[in-house]
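>>> no FASTA, just this:
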């Protein structure tokens, strides 16, 4: 998703993409990290200000949109949530207008910490009608303990909303998420928020047997869909657990 310069424009773009995706009757629809926050992360200076200006309206949007989807799970990207005087980069999971799960990013990056974002402390995996869903956010992928906690809780499908930074080095493929998927026998759905460039923010479907689909480097909105074979995944997991 291409980030816009106003909250309303971001929400409108998200609504268009969600309803386009919903026509295909998927099991899940997912949005990127900070999908409603205007401008790019280089301008991220105050978590309190961003939360005040975007949180309530974004939550209302997610609740309303989820209610319209009818039996489709909505992974609501991330929002800046305030709790007991602290601010968290929080991913939410919705079904039929109800908030059924959330996860606070355990590993905020420096620009977030400097802006006042606090660290979460609890991994999150939720049972759904289709599979066990794990929730991670962007830089969590760099922390092996955070990743291991989600895998140990039984995640089969991990949603990874991310946001691109202009300073992110160009990386071929998705080496970290590919390694995670292969070594642990899980699907990873990387959902990208891009602005001036797409480095580090490209959306992708990653399976234990490789990258199944990925977005281009072009800065634009796109809707990606894929059928994920859970039986094939579970057979792969069984083989992983067999003694050598």
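Yep, that arrived. Keep in mind the model is a prediction, meaning the values are calculated, not measured.
>>> C-alpha from now on. contacts and neighbour counts both.
Fine.
>>> grab the most central residue of this protein for me.
residue 161 (2.1 Å; C-alpha atoms, centre = their mean).
>>> remind me what the strand or helix carrying that one packs against, helices and strands.
Using DSSP states H and E, residue 161 sits in strand 157-163. Packed against strand 157-163, as judged by 3 or more C-alpha pairs under 8 Å, 6 or more residues apart in numbering; DSSP states H and E, are the following elements: strand 73-83, strand 132-135, strand 187-193.
>>> buried deepest among the ones you listed, which one?
Most buried of the helices and strands packed on strand 157-163 by mean neighbour count (mean count of other C-alpha atoms under 10 Å) is strand 187-193; its value is a mean of 27.
>>> what's the spacing between residue 27 and residue 157?
Distance of residue 27 to residue 157, computed by C-alpha to C-alpha, to the nearest Å: 12 Å.
>>> again with residue 128
10 Å.
>>> between the two, which one's more packed in?
residue 157 (24 against 12; other C-alpha atoms under 10 Å).
>>> in this structure residue 199 contacts residue 165, no?
Yes - counting by C-alpha atoms under 8 Å, residue 199 does reach residue 165; the two are 7.1 Å apart.
>>> who's more crowded, the two?
residue 199 (22 against 19).
>>> leaving out sequence neighbours, find the closest residue to residue 216.
Spatial nearest neighbour of residue 216, chain neighbours left out: residue 202 (6.9 Å); criterion: C-alpha to C-alpha, 6 or more residues apart in numbering.
>>> quick one: that neighbour and residue 192 touch, right?
Yes - with contacts counted by C-alpha under 8 Å, residue 202 reaches residue 192, the gap being 5.2 Å.
>>> before we move on, back to that, so the residue nearest to the centre of the chain makes contact with residue 192?
Yes - here residue 161 reaches residue 192: they are 6.1 Å apart, a contact under C-alpha under 8 Å.
>>> and the comparison structure, right after this:
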């Protein structure tokens, strides 16, 4: 069908060398476009290692070196590009920021991670993004010729209300660059994606860095795409690779017609009585 489009999820290996990371990202965007992708997405923190000890040192302005390279890559390859995320510095504060580009190389969306990754699982993992980062204060909807797309980053996926808001704003695809770890990844990564897709009857795509066992923070990998029926339609393992999926916005409408949960909102039932 004419409105079906190919998305590429670039699960790239990220090193401590920012220039090399940017160069690799640009190369992989070109490869994805050559394979027919109309929308290409990079992982969370594609230009630097993930970790609170790295955010300030690797941070930059937006626009800056990383986003300038992505703008050029989007333009040269005639694709919509979801630029994963980078540590952004703005007026002395640091954000985990995703920029989105159109095929002309213009920024058409900018999202700062709203829900910061602050967790403590005793004996397994403790991490506190808020030690360095400031949360964003708004959501981002990107309008494309294919469909509206809602942007989140990693931990945002745990917040069902966010996905519901994007659904209400007309999004048919949610994209979450993310870097779940070896504790939460096997337990919740796929489960959360399928839940958000099934609850809202839309597509969900996630983009992780490839796994690096020598890193201080080890990413789970397994970048995936989920359809509105809650089915996994594409999934990587933990290694560096590009995963492709076909997104059909009309299938969203079909599923919503078959199981019309959106037309049966009963706010009166949700009132707390007594």
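Yes, it's here. Please read all numbers here as calculations on a predicted model, not as lab measurements.
>>> if we can go back for a sec, could you redo the helices and strands packed on strand 157-163 of the first structure as CSV and give each row distance to residue 18 of the first structure?
As requested, those are arranged in CSV below (distance: least, C-alpha to C-alpha, whole Å):
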stretch, distance to residue 18 of the first structure
strand 73-83, 9
strand 132-135, 19
strand 187-193, 13
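>>> could you point out which of the ones you listed sits nearest residue 41 of the first structure?
strand 187-193 (10.1 Å; C-alpha to C-alpha).
>>> could you tell me where that closest one falls in the second structure?
With TM-score structural alignment applied, strand 187-193 of the first structure matches the range 203-209 in the second structure.
>>> about what we covered before: need the residues touching each of residue 202 and residue 192 of the first structure.
Common neighbours of residue 202 of the first structure and residue 192, using C-alpha atoms under 8 Å, 6 or more residues apart in numbering, are residue 164.
>>> anything in contact with each of residue 161 and residue 192 of the first structure?
What both residue 161 of the first structure and residue 192 touch, as defined by C-alpha under 8 Å, 6+ apart, is the set 31, 32, 33.
>>> which residues in the stretch 101-250 of the second structure form helices?
Per DSSP state H, counting those that start in this stretch, the stretch 101-250 of the second structure carries helices over the ranges 160-168, 184, 190-200, 249-258.
>>> which residues of the first structure does the first one align to?
Read that as helix 160-168 of the second structure. Going by TM-score structural alignment, helix 160-168 of the second structure sits over residues 144-152 in the first structure.
>>> list the contacts of residue 12 of the second structure.
Going by C-alpha under 8 Å, 6+ apart, the list of residues near residue 12 of the second structure reads 24, 25, 42, 43, 46, 208, 209, 210, 240, 241, 242.
>>> coming back round to it: what's the spacing between the residue nearest to the centre of the first structure and residue 91 of the first structure?
Taking C-alpha to C-alpha as the measure, residue 161 of the first structure falls 8 Å from residue 91 of the first structure.
>>> kindly report the same for residue 105 of the first structure.
8 Å.
>>> now whatever residue of the second structure lines up with residue 87 of the first structure, nearest residue through space, not along the chain?
Alignment note (TM-score structural alignment): residue 87 of the first structure maps to residue 94 of the second structure. Closest residue to residue 94 of the second structure apart from its sequence neighbours, by C-alpha to C-alpha, 6+ apart: residue 133 at 5.0 Å.
>>> residues making contact with stretch 196-205 of the first structure?
40, 162-166, 168-171, 187-194, 211-219, 226.
>>> hmm, I was thinking of stretch 159-175 of the first structure
Under C-alpha under 8 Å, 6+ apart, the answer for stretch 159-175 of the first structure is 30-34, 40-42, 75, 77-78, 133-138, 188-202, 211.
>>> now do stretch 152-162 of the second structure
With C-alpha under 8 Å, 6+ apart as the criterion, stretch 152-162 of the second structure contacts 44, 85, 98, 111, 113-117, 139, 163, 174-180, 192-193, 196.
>>> which residues of the first structure fall in strands?
28-30, 73-83, 86-95, 98-104, 124-127, 132-135, 157-163, 187-193, 204-207, 210-214 (DSSP state E).
>>> kindly reformat those strands as CSV containing distance to residue 151 of the first structure.
Output for the strands of the first structure, formatted as CSV (distance: least, C-alpha to C-alpha, whole Å):
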stretch, distance to residue 151 of the first structure
strand 28-30, 20
strand 73-83, 19
strand 86-95, 18
strand 98-104, 15
strand 124-127, 9
strand 132-135, 8
strand 157-163, 9
strand 187-193, 11
strand 204-207, 15
strand 210-214, 18
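>>> buried ones in stretch 238-257 of the second structure, by neighbour count?
238-245, 247-249, 251-252, 255-256 (16 or more other C-alpha atoms under 10 Å).
>>> the aligned partner of residue 19 of the second structure in the first structure: how many residues sit nearby?
In the first structure, the residue paired with residue 19 of the second structure is residue 8, using TM-score structural alignment. Using other C-alpha under 10 Å, residue 8 of the first structure is surrounded by 16 other residues.
>>> map residue 177 of the first structure onto the second structure.
Match for residue 177 of the first structure (TM-score structural alignment): residue 193.
>>> many thanks, have a good one.
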